[in-house]
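K.L.:
3D model of this:
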Amino acid sequence: MTRATTPGTDPAGGGAVAPSPGAAVSVRALRRTFRTGGRRRGADTGERVALQGIDLDIAEGEVHGLLGPNGAGKTTLCKILSTVLLPSSGSVHVLGHDVAADPGAVRPLIGIVFGGERGLYDRLTARQNLVYWASLYGMSGRRLATRSAELLEQLGLGAHADDRVERFSRGMKQRLHLARGLVHDPQVVLLDEPTAGMDPVSAHGFRDLVTGLRAEGRTVLVTTHDMGEAEAICDRVTLINRGTVVASATPAELGAWVAESERVVARDVPPGVLARLTGLMDVEVVPADAQGLTVLRVGPGGDTSAVLQLLVGAGVRELSTSQPGLEEVYLRLIGRRGMEVSR
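P.N.:
Below you'll find the model as predicted:
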């Protein structure tokens, strides 16, 4: 059994843990467990560990990506940051306030933006949705009306402010989600899979909105499975798997960790040549996509020049090489563990 520890304290018994200076979010030795089994007599009442010893700092004004497979602990961490869940042990501070000891001080400072269809009332208009959510934060009168109108205009929904949400496209709903999360002017914004299900045009527009949040000085935490999205908008990313941090750095720094590897992309590689490439040392071949592009990952034990010579000798004329991107880093560090479902 896990030794009981007061939330917001050092599990080693060292007393209260102070947040890191300059950090909007400071997480230390965070652990969260859940009881398993039913309530009936004789049922298994063991523990499942969702987070085990997480350490994480997010600087003020930073866009930080949280990446990991299903069951990695991303949602649990966001629920703790938003005071929905308490830590089992360790400490979490948001702008200097302990989420366990002082949740009332934390809640006005954070905005939560969900992906998908959750959290909106389809039979209400966009303006009515914002008025409802703003009233929960104690806003009223002219301040509420002005803030709602400003956000709807800023997010491109001004012309649809009095339309029912049930008529909105997926991209419009996501913009309204963002307006709802910003209506009380939070300093820290949690984006939970913000572009899930969006078409590419809407997703690109949403990334521009996140860039705007950074320009306003807000701190943004984004949970996502989209490697391209994380690489495009995040100042730093944290890879999490099975409740532990695998790595935390800028996308470029993570790429440098596996920079000894190279990525070769070739078009229309003959099947016989693919078989020969697969036999080369430390060369991983990703089957061609719908456009006929084959990706080859050449590890530190491989020979990129040998790969290129083989391709050119076989008549392949469309070739390019590059350093690995965030997706390759993710697969290298987490690997097939990301395909396993945590229990």
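K.L.:
Going by C-alpha atoms from here, please, whenever you check contacts or count neighbours.
P.N.:
Fine.
K.L.:
all helices for the stretch 151-300 of the chain, in order.
P.N.:
170-182, 200-215, 227-233, 251-257, 271-278 (DSSP state H, counting those that start in this stretch).
K.L.:
can you redo those helices as JSON lines with distance to residue 134?
P.N.:
As requested, the helices of the stretch 151-300 of the chain are exported to JSON lines (distance: least, CA to CA, whole Å):
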{"stretch": "helix 170-182", "distance to residue 134": "8"}
{"stretch": "helix 200-215", "distance to residue 134": "19"}
{"stretch": "helix 227-233", "distance to residue 134": "28"}
{"stretch": "helix 251-257", "distance to residue 134": "36"}
{"stretch": "helix 271-278", "distance to residue 134": "58"}
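K.L.:
Go through those helices and pick out the most buried.
P.N.:
The highest mean neighbour count among those, using mean count of other CA atoms under 10 Å, belongs to helix 170-182: a mean of 23.
K.L.:
who does it touch, helix- and strand-wise?
P.N.:
strand 110-114, helix 126-136, helix 141-154, helix 200-215 (3 or more CA pairs under 8 Å, 6 or more residues apart in numbering; DSSP states H and E).
K.L.:
how distant is it from the center of its chain?
P.N.:
17 Å (CA atoms, centre = their mean, to the nearest Å).
K.L.:
what do you get for stretch 134-145?
P.N.:
Worked out by CA atoms, centre = their mean, stretch 134-145 lies 30 Å from the chain centre.
K.L.:
List the buried residues in it.
P.N.:
Within stretch 134-145, the residues that count as buried by 16 or more other CA atoms under 10 Å are 134, 139, 144.
K.L.:
check contacts around residue 265.
P.N.:
293-296, 319-321 (CA atoms under 8 Å, 6 or more residues apart in numbering).
K.L.:
Can you give the contact residues for stretch 309-329?
P.N.:
So stretch 309-329 is in contact with 227-228, 231, 251, 254-255, 258-259, 261-270, 273, 277, going by CA under 8 Å, 6+ apart.
K.L.:
and if you look at stretch 244-257?
P.N.:
51-55, 72, 231, 234-240, 323-326, 329, 333-334.
K.L.:
Among those residues, name the ones in strands.
P.N.:
51-55, 236-240 (DSSP state E).
K.L.:
helix, strand or coil for residue 38?
P.N.:
coil (DSSP: H, G, I helix; E, B strand; the rest coil).
K.L.:
my read: it touches residue 44, true?
P.N.:
Yes: using CA atoms under 8 Å, residue 38 is in contact with residue 44, at 6.8 Å.
K.L.:
Could you report the neighbour count for residue 270?
P.N.:
Residue 270 has 12 neighbours, counted by other CA atoms under 10 Å.
K.L.:
structure for this one too, so we can compare:
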Amino acid sequence: MTDQFRDRPAIQAVDLTRTYNLRKGWLRPTFETVEAVRTVSFSVYPGETFGLLGPNGAGKTTTIKMLNTLLLPTSGTARVLGFDVAKDPVEVRRRIGYVFGGDKGLYDRLSANDNLRYFAELYGVPPREQRSRVHELLDKVGLSGRAHERVEGYSRGMRQRLHIARGLLHRPQVLFLDEPSLGLDPVAARELRRTVAELSGEGVTTVLTTHYMAEADELCDRIAIVDSGVIRALGTPDELKGSVARGTVVEATVRGADETHLSRLRDLPSVQGVAVTRTDGSETVLTVRGENGTEIHTQVVSALRGLRITRLTSREPTLEDAYVAIVGSGAEPGATDRKTSPEAAV
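P.N.:
A predicted model of the protein is given here:
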């Protein structure tokens, strides 16, 4: 991130809320109010890559759509580059790009070159700049050699790179990436991450939603973990990891574990949390977070006495461990950034 944490945010959300009224039944319909986003507040600074993580239905995409003017907030305010998303949507749209995962948004029977020329017209790119801008972006995303082929013959990874090129045509200062690597193979996902990292280096402010923890850890300067429409934690990847486990993570694959064994683990003095994953067979994977690597390793083995342990490893905590702990507990662990707290955003 360039000029880290400049004084004026590129994006500022204050108590954003979005509700929906769902109709149930036909003869005697009833209506239910669903809160997709509840009083979300945060700031994103120029040149920063900001991540929004959370389970399906957590409110990530709804938040992005409010920020890029596709949805009006039910309450609260948001400003992008100083413009209110509800009062000045045209000014906001001129300055942002939006890239989403999936196959929609491109014309299959047109070539990549023709797709970008068409969207350049829609985005108001001056005619004298269109050809050079399209060539520049196709080169940036690695599609120069396939520029004149129909998009219908493109792989998913190539389509996604073309989506990014489309979102950058008008040189946006803010780019929203909504699960851009969804369904990509590892090679295509790596190329996508490289492109996003280059954009950050060029000073583009990026908001990224993803389900891939390694991707968020590699790309994001700061991350907000969202669950049930609420921000549960906000901080750098290292702050989030440290908030749930400052020592060691022990993973044990066992057979025959029951609640008695889990209680023994949770009662250990150096244990901060235990996650349980059932496999398709009779094995259970226990992820134990705690302090003092050698000590906790010994304590876990002792607590699981009588069980068959087929695998036992120790490692440093990852962002995935932090995510599981925060979303699983439903409580904020305290890893917040003072500059982006609700008080600072007002």
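K.L.:
circling back to that earlier point, columns distance to residue 184 of the first structure on top of the helices and strands packed on helix 170-182 of the first structure, output as TSV?
P.N.:
Converted to TSV, these look like this (distance: least, CA to CA, whole Å):
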stretch	distance to residue 184 of the first structure
strand 110-114	8
helix 126-136	6
helix 141-154	8
helix 200-215	14
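K.L.:
so which of these gets nearest residue 286 of the first structure?
P.N.:
helix 200-215 (23.9 Å; CA to CA).
K.L.:
what about the closest one, how far off from the second structure?
P.N.:
Helix 200-215 of the first structure differs from its equivalent in the second structure by a mean of 0.7 Å after superposition (mean CA distance after the TM-score superposition for the first structure).
K.L.:
quick one: that helix aligns where in the second structure?
P.N.:
The aligned range for helix 200-215 of the first structure in the second structure is 186-201, by TM-score structural alignment.
K.L.:
which residues touch the matching stretch?
P.N.:
Under CA under 8 Å, 6+ apart, the answer for stretch 186-201 of the second structure is 1-2, 47-49, 140-141, 157-158, 161, 181, 206, 215, 219.
K.L.:
what do you get if the cut-off is 7 Å, keeping everything else the same?
P.N.:
Outside stretch 186-201 of the second structure, the residues that touch it by CA atoms under 7 Å, 6 or more residues apart in numbering are 1-2, 47-49, 141, 157, 161, 181, 219.
K.L.:
tell me the two of these that are most distant?
P.N.:
2 and 157 (28.2 Å).
K.L.:
circling back to that earlier point, quick one, which of the contacts of stretch 186-201 of the second structure are buried?
P.N.:
1, 47-49, 141, 157, 161, 181, 219.
K.L.:
related to what we said a few turns ago, need the buried ones from the ones in strands among the contacts of stretch 244-257 of the first structure selected in PyMOL.
P.N.:
The PyMOL selection below is limited to those of these classed as buried (16+ other CA under 10 Å):
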select buried, resi 51+52+53+54+55+236+237+238+239+240
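K.L.:
Can you tell me which of the ones in strands among the contacts of stretch 244-257 of the first structure is closest to residue 167 of the first structure?
P.N.:
residue 237 (35.4 Å).
K.L.:
Show me what the closest one aligns to in the second structure.
P.N.:
Match for residue 237 of the first structure (TM-score structural alignment): residue 223.
K.L.:
How about the contacts made by the closest residue to that match other than its chain neighbours?
P.N.:
Spatial nearest neighbour of residue 223 of the second structure, excluding adjacent residues (CA to CA, 6 or more residues apart in numbering): residue 51 at 4.4 Å. Listed by CA under 7 Å, 6+ apart, the contact set of residue 51 of the second structure reads 207-209, 216, 220, 222-224.
K.L.:
Including distance to residue 83 of the second structure, could these go into JSON lines?
P.N.:
Shown next, in JSON lines, are the contacts of residue 51 of the second structure (distance: CA to CA, whole Å):
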{"residue": "207", "distance to residue 83 of the second structure": "17"}
{"residue": "208", "distance to residue 83 of the second structure": "20"}
{"residue": "209", "distance to residue 83 of the second structure": "22"}
{"residue": "216", "distance to residue 83 of the second structure": "27"}
{"residue": "220", "distance to residue 83 of the second structure": "24"}
{"residue": "222", "distance to residue 83 of the second structure": "23"}
{"residue": "223", "distance to residue 83 of the second structure": "23"}
{"residue": "224", "distance to residue 83 of the second structure": "23"}
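K.L.:
Over in the first structure, see which of those residues survive.
P.N.:
Contacts conserved in the first structure for the contacts of residue 51 of the second structure, counting by both residues aligned by TM-score structural alignment, their matches' CA atoms under 7 Å: 207-209, 216, 220, 222-224.
K.L.:
count of neighbours near residue 71 of the second structure?
P.N.:
Other residues close to residue 71 of the second structure by other CA under 10 Å number 15.
K.L.:
For it, which three-state class applies?
P.N.:
Under three-state DSSP, residue 71 of the second structure comes out as coil.
K.L.:
That one touches residue 61, doesn't it?
P.N.:
No: counting by CA atoms under 7 Å, residue 61 is not a contact partner of residue 71 of the second structure; they are 10.4 Å apart.
K.L.:
residues contacting the residue mapped onto residue 134 of the first structure from the second structure?
P.N.:
In the second structure, residue 134 of the first structure lines up with residue 120, judged by TM-score structural alignment. Residues near residue 120 of the second structure by CA under 7 Å, 6+ apart: 130, 169.
K.L.:
mind redoing it with 8 Å?
P.N.:
When contacts are counted by CA under 8 Å, 6+ apart, residue 120 of the second structure touches 130, 169-170.
K.L.:
Could I get these in JSON lines, plus columns for distance to residue 303 of the second structure?
P.N.:
Shown next, in JSON lines, are the contacts of residue 120 of the second structure (distance: CA to CA, whole Å):
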{"residue": "130", "distance to residue 303 of the second structure": "66"}
{"residue": "169", "distance to residue 303 of the second structure": "58"}
{"residue": "170", "distance to residue 303 of the second structure": "60"}
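K.L.:
residue closest to the middle of the second structure?
P.N.:
For the second structure, residue 209 is the residue whose C-alpha lies nearest the centre (CA atoms, centre = their mean; 2.6 Å).
K.L.:
Many thanks, we can stop here.
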